[in-house]
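*Asks:* no sequence for this one, just the structure:
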């Protein structure tokens, strides 16, 4: 598989920033964890539209209900009166299915009773600025390793190891399983993503320009580095590039991944090392969709107010652009043990007991038992 689900779940929101500007995504992350000390398991689901978490379910919570995680989801009672009750019932059932799937996968990998194990699933879609489907995602992991994924073009399953082959042998002959998920990704997922974008447009379609500055740092051995830091921007996709004498400088450059700022915006920095006295040869270029043009920043020893000046300037540039163009810039962006996951079962008995249709409220076709064929 191209991207490890472990990375997706560890990075959370950050993993959702890898899409092109103008596109939008909706993804659900499901995690089931065994709790041997309690003789039980915990099941958690979080849903994201772009970088914003909008729903959450936790089987260990007092209410065991699907709950809103974005203010704009409070409108859902008016849009879909039965939404929250339907989602709650769906995920309570899924929690039971995942509990059984943990036992199934423990058997696949000859793991002894007890021990901490996890099943993870990521499902979702990404649409272009025009609203057409760009790609769909349907992947599973077990104990932090890839397990199995759906290839929507060929309606085939990619198994990561011999354990996952058990599931592949069960699902692949039953073409209706892959077909139902493909149909969900192409129709239901995109439909609900567009609906959520309309409901949360004030948050999801906004653009906040970055404030940025360059600082100088000296290491214990006298080495010098310049750090270019941007913060307060939305959406999360941004480019920071160091240039030396106008040429892109990748060597001796250190980047950190874009990170949530804690207030609904994001932050990022890039640092470059150099010999002392060379600082004036370097500039940092900052590109973001909320900027009318890239920012070019240099280290200025006495410019203590640069942070504020750059932020104000960026805001003015965006305002001027909006007035001249008469349009709002739309935003976007995308995402131990062996592999394992929960998925649709093909046998008649298990399908009868656990095929929960979720398409009415934007989730995928039902969670089925993970049994080998």
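*Replies:* On my side now, so go ahead. Please read these numbers as outputs of a predicted model, since none were measured by experiment.

*Asks:* CA atoms for contacts and neighbours, from now on please.
*Replies:* Noted.

*Asks:* can you confirm residue 32 is in a strand?
*Replies:* Yes - counting by DSSP: H, G, I helix; E, B strand; the rest coil, residue 32 is located in a strand.

*Asks:* from what I can see it touches residue 40, true?
*Replies:* No - Residue 32 lies out of contact with residue 40 (C-alpha atoms under 8 Å); the separation is 10.5 Å.

*Asks:* sec struct for the residue located most distally from the centre of the chain, please.
*Replies:* Going by C-alpha atoms, centre = their mean, the residue of the chain most distant from its centre is residue 277, 41.7 Å out. Reduced to three states with three-state DSSP, the structure at residue 277 is coil.

*Asks:* that older thread, ok, residue 32 and residue 40, which is more surrounded?
*Replies:* For residue 32 and residue 40, the more surrounded residue by other C-alpha atoms under 10 Å is residue 32, and the numbers stand at 28 against 10.

*Asks:* re earlier: mutual contacts of residue 32 and residue 40, please.
*Replies:* residue 99 (C-alpha atoms under 8 Å, 6 or more residues apart in numbering).

*Asks:* surely residue 282 is in contact with residue 248?
*Replies:* No - Residue 282 lies out of contact with residue 248 (C-alpha under 8 Å); the separation is 9.7 Å.

*Asks:* ok, these two, which is more surrounded?
*Replies:* residue 282 (21 against 14).

*Asks:* okay, pairing it with this:
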């Protein structure tokens, strides 16, 4: 029922605004249920000429004005608050009256009462009003403004209309013709600039094959205000009518978009064009559909690729025969698995003639195009809901990932999702961003329902404690084309529910989740499977081509080795950082063959520059003659990177350098002393020293000595480190 209600609310915003006319819309929703599934018990949204200017809900008990020019009007806010409270009480009474007449009071079911109310000021000064009622997603009754009375639309509404006709009908007429119209005029005076804003539409024409012929698509986007006329014309005069309902959809930037599609049977000599008429245009915008020569292009590309591949294969065959190049697997490169599936096998070229490396480089570059498609891909959402946004967190936030690449973010404080990758800022993915916006809005509503359901089942509804619900869900497209979905849910930092895609159902992880699972199972199990197999996978496939360069980027890791003392002996740390992509294998090896397993869980963490880091630590008991090394395997490396742990000679080196420095300083001091003794006029040759007494001179020498003792050894150590000497500083972690 929650999904139906959301769709009804969205469909309320589809009224057209006629030229010169102005309309004030209000949409009221009241919910009666033991569990409201995340919806407020009562809510109102207001529009002026389809400009969304304000809202109110029983959760906040305070109207929220969304247009900057209205936010400073304190008198208006006070009046709206009083009106909203009165209207809320009246509508709840109406709903109880309807439920009583339908014998639905106290049945425990989920019921929704909706009112769509508007008043219109026409260009000629005429006034018109409208009011429609719906109960449980079905039309219930309407108000006839010509003959002021309520009319039943279903048999069950007859009793209600009989009770309301009379005083209620007369009051409604007075309200429409006076109060509502005065409100409309007030809003128009303050929203003039917002309503007069005009943005011209952009148009893209495309085609696709259909069962009966060809489907032509005209996508019109980025326009404001909302009203637009889009139609397909054949041969410059005949309009082609679409069997599909074209819906005008909002964009995150406040503009709108629409796509009109028609099916045609190709005729020789026939022309087709998309005609767009909008208030921002002086003349209608006509975009012709060019005959689809794409097939010829694809044929030419296929022929060209075939010829190139044939030439490459023939060249390789001749070259190998003449030069004796052989291909062999890199030592130690067995097939391994990473977090997503089997890694690509790497190969190395072993030429016997270095003068012929040009063709080898070309072949390696050609191989790269194939290797890029190797492996599985994962599309995933990480969602967080909090019960108290006053803690500094957004009440609802989502982060989208593709193969651990952060694509975009969304939170309830913003109007829409925010793409983070450069390719998503282009208009090529504009359709995807709009589709993502709709999915995120629907997902937000469903997830809020889930949190309400969980808090209700745990008897935490109304409790002022801080609660957090986290959801991780997504889908995986394997290398063999198979599809797998996953969903995990945690409540207050504890595992709560998981989803079994093999047998589509939710499984409780803790006993307390049993009630929530039972309530959610019937509706959402099938919905989750449909989401995985259709919506999620289509999103994944849509993103992959645009992010190919980003996903193929490879940055080799850097490694630092250090050690620290532990209760049982020594702790060795291998810090691997600055690598991309995310998958990496890090392990400690003893004596070149025995792997040392860590008792600590090593987590791969993101860096601000988009790369990753990980630290793997193991505890060892020092043994004479034993060697330890950190082995790092990453897709950017031809061979695993092996960094040995050297025994802690850094401290010994420091002591040796200090000793040498002290010796040097003593010899210098002794030389100066002997020179002064032999040459009595030494101080006369240096005016600076001559101005100092002996005590001050000795003080300078002591300071110089200490400076040398502290600075010189560390400087030399740093120089050695810059020369890539192994870093084994004991005590660091």
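*Replies:* That came through fine. Values in this document were obtained by computation on a predicted structure and should not be read as measured data.

*Asks:* list residues touching both of residue 282 and residue 248 of structure 1?
*Replies:* Among the neighbours of residue 282 of structure 1, those also in contact with residue 248 (C-alpha under 8 Å, 6+ apart) are residue 242.

*Asks:* what is the burial count for residue 50 of structure 1?
*Replies:* Using other C-alpha under 10 Å, residue 50 of structure 1 has 28 other residues around it.

*Asks:* please apply the same query to residue 213 of structure 1.
*Replies:* Using other C-alpha under 10 Å, the number of residues around residue 213 of structure 1 comes to 26.

*Asks:* helix or strand for it, which one?
*Replies:* With the criterion set as DSSP states H and E, the secondary-structure element containing residue 213 of structure 1 is strand 211-218.

*Asks:* tell me, that strand lands on which residues of structure 2?
*Replies:* Using TM-score structural alignment, strand 211-218 of structure 1 lines up with residues 202-209 of structure 2.

*Asks:* can you show me the strands along the stretch 1-150 of structure 1?
*Replies:* Under the criterion DSSP state E, counting those that start in this stretch, strands of the stretch 1-150 of structure 1 are mapped to 24-35, 40-49, 52-58, 67-68, 118-127, 133-142, 145-151.

*Asks:* got TSV for these, with distance to residue 93 of structure 1 too?
*Replies:* Formatted as TSV, those follow (distance: least, C-alpha to C-alpha, whole Å):
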stretch	distance to residue 93 of structure 1
strand 24-35	13
strand 40-49	10
strand 52-58	12
strand 67-68	16
strand 118-127	16
strand 133-142	19
strand 145-151	22
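
*Asks:* so which of those strands is nearest residue 261 of structure 1?
*Replies:* strand 52-58 (12.5 Å; C-alpha to C-alpha).

*Asks:* centre of the chain to that closest one, how far?
*Replies:* Taking C-alpha atoms, centre = their mean, to the nearest Å, one finds the center of strand 52-58 of structure 1 at 12 Å from the center of the full chain.

*Asks:* that one maps to which residues in structure 2?
*Replies:* Aligned using TM-score structural alignment, strand 52-58 of structure 1 spans residues 51-57 in structure 2.

*Asks:* ranges for the helices of structure 1?
*Replies:* In order along the chain, structure 1 carries the following helices (DSSP state H): 5-11, 76-79, 83-108, 162-171, 175-183, 189-199, 201-204, 306-325, 348-354.

*Asks:* can you check the stretch 551-700 of structure 2 too?
*Replies:* Listed in chain order, the helices of the stretch 551-700 of structure 2 (DSSP state H, counting those that start in this stretch) span 650-678, 682-685, 687-690, 694-722.

*Asks:* in a markdown table: those, plus distance to residue 550 of structure 2.
*Replies:* Below are those laid out as a markdown table (distance: least, C-alpha to C-alpha, whole Å):
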| stretch | distance to residue 550 of structure 2 |
| --- | --- |
| helix 650-678 | 40 |
| helix 682-685 | 69 |
| helix 687-690 | 64 |
| helix 694-722 | 31 |
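
*Asks:* quick one, which of those is nearest to residue 80 of structure 2?
*Replies:* Ranking the helices of the stretch 551-700 of structure 2 by proximity to residue 80 of structure 2 (C-alpha to C-alpha) places helix 694-722 first, at 69.1 Å.

*Asks:* ok now the closest one, how far from the chain's centre?
*Replies:* Between the centre of helix 694-722 of structure 2 and the centre of its chain there are 54 Å (C-alpha atoms, centre = their mean).

*Asks:* which strands and helices lie in contact with it?
*Replies:* When contacts are defined as 3 or more C-alpha pairs under 8 Å, 6 or more residues apart in numbering; DSSP states H and E, helix 694-722 of structure 2 packs onto helix 650-678.

*Asks:* counterpart of residue 273 of structure 1 over in structure 2?
*Replies:* Using TM-score structural alignment, residue 273 of structure 1 pairs with residue 263 in structure 2.

*Asks:* tally of neighbours for that match?
*Replies:* 21.

*Asks:* contacts only, for it.
*Replies:* Neighbouring residues of residue 263 of structure 2 by C-alpha under 8 Å, 6+ apart: 210, 212, 213, 214, 215, 216, 242.

*Asks:* do residue 289 of structure 2 as well
*Replies:* Applying C-alpha under 8 Å, 6+ apart to residue 289 of structure 2 gives the contacts 205, 206, 271, 272, 273, 274.

*Asks:* show me what it lines up with in structure 1.
*Replies:* Alignment note: residue 289 of structure 2 maps to residue 299 in structure 1; criterion TM-score structural alignment.
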